[in-house]
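A.B. asks: using only what follows, build the 3D model:
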Amino acid sequence: MFTGIVETVGRVAEVTPAGQAVRLVLSAPELFADVALGESIAVNGVCLTVAGISPRGVRFDVVPETVQRTDLRELRPGDRVNLERALRPGDRLGGHFVQGHVDAVGTVRSIERAGAAYLLRVQAPPAVTDYLVEKGSVAIDGVSLTVVDVDAEGFSVALIPHTLATTTLGQRQPGDRVNLEADILGKYVARQLRLRTAARPPAEEPLLRLLQEEGYTS
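C.D. replies: Model (predicted):
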């Protein structure tokens, strides 16, 4: 579990295809100084497990399903990536609960200046937008952000200068692909509503039963 508060921006040291999988080696000395094998790290919002540690950096083995469902397959040596270590007991929850399980890959539609901030518009499928609400939360490349609005094509978020300076979002351009994860709480609420709707009898059934009891119909 993560919070969507990026701890540092690392660099891709190596990208090695392994069949349909990919092996990544990332460099971030200040974050990885005491990292351990088996530890979970969010890389651009994707939960990965530390598989090896060397002077070159920390190695992650990205399985085929993750390669297909995220934009990690597009990484190249030298690229910058958002990094966050898993939440520990006692840590402050500065953003929102982020699982590191990407729902879909979206596309940056536009980035516009809005006063002291910027408005980032993202094209996204229903797999993401169905769970978004105005002033709710969404993770973009692992960054916890507040939804400004949602429309038929996607959604928008506001980016403050600090976020632009301390994450990779400051380098994003229209057409770039980004990892998206909707708020898990929104998913739970939507699931419960679907279950309630499926279990509820049609609205006319109680009336029909009452009419039958009174002898008005058979």
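A.B. asks: for the rest of this, base every contact and every neighbour count on C-alpha atoms.
C.D. replies: Noted.
A.B. asks: quick one: the strands in the chain?
C.D. replies: Here the chain has its strands, by DSSP state E, at 8-18, 21-27, 40-43, 46-54, 57-62, 80-85, 104-114, 117-123, 137-140, 143-150, 154-159, 177-182.
A.B. asks: need the residues that contact the first one.
C.D. replies: Read it as strand 8-18. For strand 8-18, contacts defined as CA atoms under 8 Å, 6 or more residues apart in numbering pick out 22-28, 31, 56-57, 75-84, 166-168.
A.B. asks: again, only using 6 Å
C.D. replies: For strand 8-18, contacts defined as CA atoms under 6 Å, 6 or more residues apart in numbering pick out 22-28, 77-83.
A.B. asks: which of the residues you listed sits closest to Val147?
C.D. replies: Asn82 (19.7 Å; CA to CA).
A.B. asks: and this one, so I can compare the two:
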Amino acid sequence: MFTGIVEETGEIHSIKGEEISIICNKILEDCKIGDSISVSGVCLTITKIGSNYLNFQISEETRDKTTLGSLVNNSLVNLERAATYQSRIGGHNVEGHVESTGICRSIKKIKDSTIVTFEADAIILSNIIVKGYICIDGTSLTVNEIKKNTFKISLIPHTIAETTFKNIKIGQLVNLETDVNARYIRKYVEEIMEKNLSE
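C.D. replies: Next up, the predicted model:
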């Protein structure tokens, strides 16, 4: 489990088949082989630890269903170590199980904030609410507005500086994961309604 508070951005050093090597610094502390790391919102397991890098294996399904399949050398990724019982939950509970990808449709600077609009599929949109959480590329963010097939979020300068959002571009794909608590509640309510209708 993660919190969606990015600890640092790492740089893709190499991609060889299913193995990916990421240059990093801060998250090397206290890491061991087998630990889980959120890599731009995808939960991956450490397979090798070097002096300034971590290695992971990426399955074919992960490459196909997330943005990790389009990474190239020197790409930046958001990194976060798994939360502990002593961790502060500054964001929200994030599983690292990407549901689908979204597309950046617009970027607008308004005073000190940057408003970004993403297009998403119907399942994602049905699981988010205004002022609710969504995880985008491993970053816990608040939904500001929902319209038809899009939603908007607001980025402050600190978030932009500390994450891969510094390089966000229109047309770019991002990894999306909605609030797991919202999904459980929706499933429970739907089951109750279905049961009542069948009685």
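A.B. asks: one step back: and the contacts of strand 8-18 of the first structure, which two are furthest apart?
C.D. replies: Val22 and Ala28 (19.1 Å).
A.B. asks: trace Gly78 of the first structure over to the second structure, please.
C.D. replies: Aligned counterpart of Gly78 of the first structure in the second structure: Asn74 (TM-score structural alignment).
A.B. asks: now its match: how far from Lys48 of the second structure?
C.D. replies: According to CA to CA, to the nearest Å, Asn74 of the second structure and Lys48 of the second structure sit 19 Å apart.
A.B. asks: span of stretch 35-49 of the second structure from start to end?
C.D. replies: OK, stretch 35-49 of the second structure end separation, CA to CA: 11 Å.
A.B. asks: for that stretch, give me every contacting residue.
C.D. replies: 33-34, 54-56, 77-82, 96, 137-138.
A.B. asks: so where is it in the first structure?
C.D. replies: Under TM-score structural alignment, the match for stretch 35-49 of the second structure is residues 39-53.
A.B. asks: and Ile20 of the second structure, what pairs with it in the first structure?
C.D. replies: Per TM-score structural alignment, Ile20 of the second structure is aligned with Leu24.
A.B. asks: ugh, wrong one, I meant Leu176 of the second structure
C.D. replies: Checking with TM-score structural alignment, Leu176 of the second structure has Leu180 as its match.
A.B. asks: likewise Ile103 of the second structure?
C.D. replies: In the first structure, Ile103 of the second structure lands on Thr107 (TM-score structural alignment).
A.B. asks: can you tell me the closest non-neighbouring residue to that match?
C.D. replies: By the measure of CA to CA, 6 or more residues apart in numbering, the closest residue to Thr107 of the first structure outside its immediate chain neighbours is Arg177, 4.5 Å from it.
A.B. asks: kindly report the same for Pro64 of the first structure.
C.D. replies: Per CA to CA, 6+ apart, closest to Pro64 of the first structure is Ala21, 4.6 Å.
A.B. asks: dump the strands of the first structure into a markdown table; add distance to Arg200 of the first structure and mean neighbour count as well.
C.D. replies: Output for the strands of the first structure, formatted as a markdown table (distance: least, CA to CA, whole Å; neighbours: other CA atoms under 10 Å):
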| stretch | distance to Arg200 of the first structure | mean neighbour count |
| --- | --- | --- |
| strand 8-18 | 48 | 17 |
| strand 21-27 | 44 | 21 |
| strand 40-43 | 40 | 24 |
| strand 46-54 | 37 | 19 |
| strand 57-62 | 42 | 22 |
| strand 80-85 | 43 | 24 |
| strand 104-114 | 31 | 17 |
| strand 117-123 | 34 | 20 |
| strand 137-140 | 30 | 26 |
| strand 143-150 | 29 | 20 |
| strand 154-159 | 31 | 22 |
| strand 177-182 | 27 | 25 |
